[in-house]
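*Asks:* model this:
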Amino acid sequence: MLPDAYSRTEPESVETGACPFPLAVCAEMQFLDLPFIERVKHISREGFMVEIWDWTRQDLKRLAATGAVFSSMTGYVRGTLADRDGAAELLRTATQSIHAAKELGVPRLNLHGTGLDPDGLPVLPCAAGPDGAMWMTARDTLCRLAELGARHGVMFVLENLNAQIDHPGVPFGRAEDCLALVRSVDHPSLRLMLDLYHAQIGEGNLIAFIERALPYIGEIQVADVPGRCEPGTGEIHYPAIARALLRLDYRGVIGLESWAEGGESERALTRFATAFSLAA
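*Replies:* As a prediction, the model looks like this:
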């Protein structure tokens, strides 16, 4: 359960208290013994916002009826950033995602450097890294997505992914690459979904990166390394991250996108909230 000072909405300013950040929990990765709709209800009852992935697998009316506050969801169904045919499909399914997001009140729609298959592998792997033409196409696609988001009042967020363990061959996976693309577009409807689990594996030096990326961050996701379980189970000292975010005046959403160590989701949520409270 969250500390009393926590608010699961996203106000313009948050008073400093036991937990000064809006916190969200990924329903795809916690309470796996429950049906999906019950996971959403349970996370919401505990006072957290809810993250979902592929909205096409869900009953949107039932999700909306839970009364949960949703933080983000996947912003496309198919498509890729860096080739023309893939970009056209990405934009088409992003438009479909916007309609779903409006039904649920989801403010942020998540993107990746390429589409991912059910195992998290890129549909168009790029082991050698993207070339100049891919960079230009990706930037053009993101510009068009930013304009689409602005027209519909939603934000697209580009998530960094690690290629070493979870997503080998993914293009534009590095946090530095995602930041470079978002910065080059420089549009308020396109921001960075900074996943600190992936960034730790791929690059490390998390606080220094946060300091440079801060103006372009739309949301932060967390899990520990190794294992991708909740804060406190690995090498990342998340209370230090929390203090740095406070110092930098970040008050955006922090999402738990992790598995629960030992399948203990209640404990995972408690550890998550504790790591980002001022008392930690």
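*Asks:* going forward, measure contacts and count neighbours with C-alpha atoms only.
*Replies:* OK.
*Asks:* contacts only, for the nearest residue to C26 once chain neighbours are set aside.
*Replies:* Nearest in space to C26, with sequence neighbours left out and distances taken as Cα to Cα, 6 or more residues apart in numbering, is E51 at 4.5 Å. By Cα atoms under 8 Å, 6 or more residues apart in numbering, the contact set of E51 is 24-28, 70-73, 255.
*Asks:* only whichever of those are buried, select them in PyMOL.
*Replies:* A single PyMOL command selects the buried members of these (16 or more other Cα atoms under 10 Å):
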select buried, resi 24+25+26+27+28+70+71+72+73+255
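*Asks:* just put the contacts of E51 in JSON lines and tack on secondary structure and distance to I207.
*Replies:* Supplementary listing: the contacts of E51 in JSON lines, determined by DSSP: H, G, I helix; E, B strand; the rest coil; distance: Cα to Cα, whole Å:
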{"residue": "A24", "secondary structure": "strand", "distance to I207": "21"}
{"residue": "V25", "secondary structure": "strand", "distance to I207": "22"}
{"residue": "C26", "secondary structure": "strand", "distance to I207": "23"}
{"residue": "A27", "secondary structure": "coil", "distance to I207": "27"}
{"residue": "E28", "secondary structure": "coil", "distance to I207": "27"}
{"residue": "F70", "secondary structure": "strand", "distance to I207": "27"}
{"residue": "S71", "secondary structure": "strand", "distance to I207": "23"}
{"residue": "S72", "secondary structure": "strand", "distance to I207": "23"}
{"residue": "M73", "secondary structure": "strand", "distance to I207": "25"}
{"residue": "G255", "secondary structure": "strand", "distance to I207": "17"}
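*Asks:* here's the other one to compare against:
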Amino acid sequence: MSRFTLAANAEMLFVDMPFEQRVRRLHQAGFDVEIWDWSNKDLPGLAATGARFGSMTGYLRGTLVDPDGATELLRTAEESLVAAEVIDCPRLNVHGTGLDPAGTPVVPHLVVTGADWLAAARTLERLAALGERYGRIFTLENLNTAVDHPGVPFGTAEETLALVTAVDSPHLRLNLDLYHAQIGEGNLVELCGRALAYIGEIQVADVPGRCEPGTGEIHYPRVAAALAEIGYEGVIAMEAFAATDPELALTRFRDAFTMSAA
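*Replies:* Coordinates of the predicted model:
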């Protein structure tokens, strides 16, 4: 039995099915469900599936740094909070800047200054206050810039942890993505221990390929054991493609994060 709450991303699994059917399939398999852009979804229809939703994208546009971008991020974050109430989603995910459909920044931000850090922290403070008002949590996700998201500011786990620590609000936590961290930084077990107090959830996929645990270089059963040793009992979400069969991918994921009774 897993001591973690296991979730899976409906955007990346059973991709030949209509979206609502994907959600039902994950729910029937016993997983919480995560989604990305809520604005193109039938939220009442998703709510009617009976699935428990763990995370969704928490903004539609905007950035953390420039004033106009921050205003837009906060405006669409509030829209996202209203949407989250429809499916009762507790966590809303944000990034260092707005991303296009390919995952690259709408406006690349290659050089981050001290003033940028201060502006980002102020925007995140306001975001956390919005989360508190609605009783929900925003999570700031680390992203790798080497493979998937070139030009994203505040992309590393070190940077997201620094920002979340600076804001220090229970309504702003880390979405610690170990796939991205492995590409950008490595040393995952130590990273999890250092970030533990600020983790809102953990996302996983294997490297290379971004497929399920067991298909790449990360030994996720060891990561699972380390998380258990440090007392983590939160959400582990598979944000990964299926290497071959989605059912097999879910089985491999569950096996990697299921701890023995001993």
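*Asks:* care to give me the TM-score?
*Replies:* The TM-score (TM-score structural alignment, normalised by the length of structure 2) is 0.98; 261 aligned residues with a Cα RMSD of 0.9 Å.
*Asks:* related to what we said a few turns ago, corresponding residue for the residue nearest to C26 of structure 1 in structure 2?
*Replies:* Counting by TM-score structural alignment, E51 of structure 1 lines up with E34 in structure 2.
*Asks:* how about P239 of structure 1?
*Replies:* Here P239 of structure 1 is matched to P221 in structure 2, going by TM-score structural alignment.
*Asks:* again, but for A260 of structure 1
*Replies:* Per TM-score structural alignment, A260 of structure 1 is aligned with A242.
*Asks:* so which residue is dead centre in structure 2?
*Replies:* Residue closest to the average C-alpha location in structure 2 (Cα atoms, centre = their mean): N175, at 4.6 Å.
*Asks:* name the element P188 of structure 1 belongs to?
*Replies:* When secondary structure is defined by DSSP states H and E, P188 of structure 1 falls outside every helix and strand.
*Asks:* likewise G200 of structure 2?
*Replies:* Judged by DSSP H and E, G200 of structure 2 forms part of strand 199-204.
*Asks:* mean deviation, that strand versus structure 1?
*Replies:* Mean deviation of strand 199-204 of structure 2 relative to structure 1 after superposition (mean Cα distance after the TM-score superposition for structure 1): 0.2 Å.
*Asks:* now for that strand, which elements pack on it?
*Replies:* strand 172-177, helix 178-184, strand 235-238 (3 or more Cα pairs under 8 Å, 6 or more residues apart in numbering; DSSP states H and E).
*Asks:* so what secondary structure elements neighbour the shortest one?
*Replies:* Of the remaining helices and strands, those touching strand 235-238 of structure 2 by 3+ Cα pairs under 8 Å, 6+ apart are strand 5-9, strand 199-204.
*Asks:* before we move on, back to that, adding distance to C192 of structure 2, write the helices and strands packed on strand 199-204 of structure 2 out as TSV.
*Replies:* Formatted as TSV, those follow (distance: least, Cα to Cα, whole Å):
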stretch	distance to C192 of structure 2
strand 172-177	8
helix 178-184	9
strand 235-238	12
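*Asks:* which stretches of the stretch 1-150 of structure 2 form strands?
*Replies:* 5-9, 32-34, 53-57, 91-94, 137-141 (DSSP state E, counting those that start in this stretch).
*Asks:* now the first one on structure 1. Mean distance?
*Replies:* Here the mean offset of strand 5-9 of structure 2 against structure 1 after fitting is 0.3 Å, by mean Cα distance after the TM-score superposition for structure 1.
*Asks:* give me the contact list for stretch 193-205 of structure 2.
*Replies:* 139, 161, 164-165, 173-179, 211-213, 227, 230, 232, 234-240.
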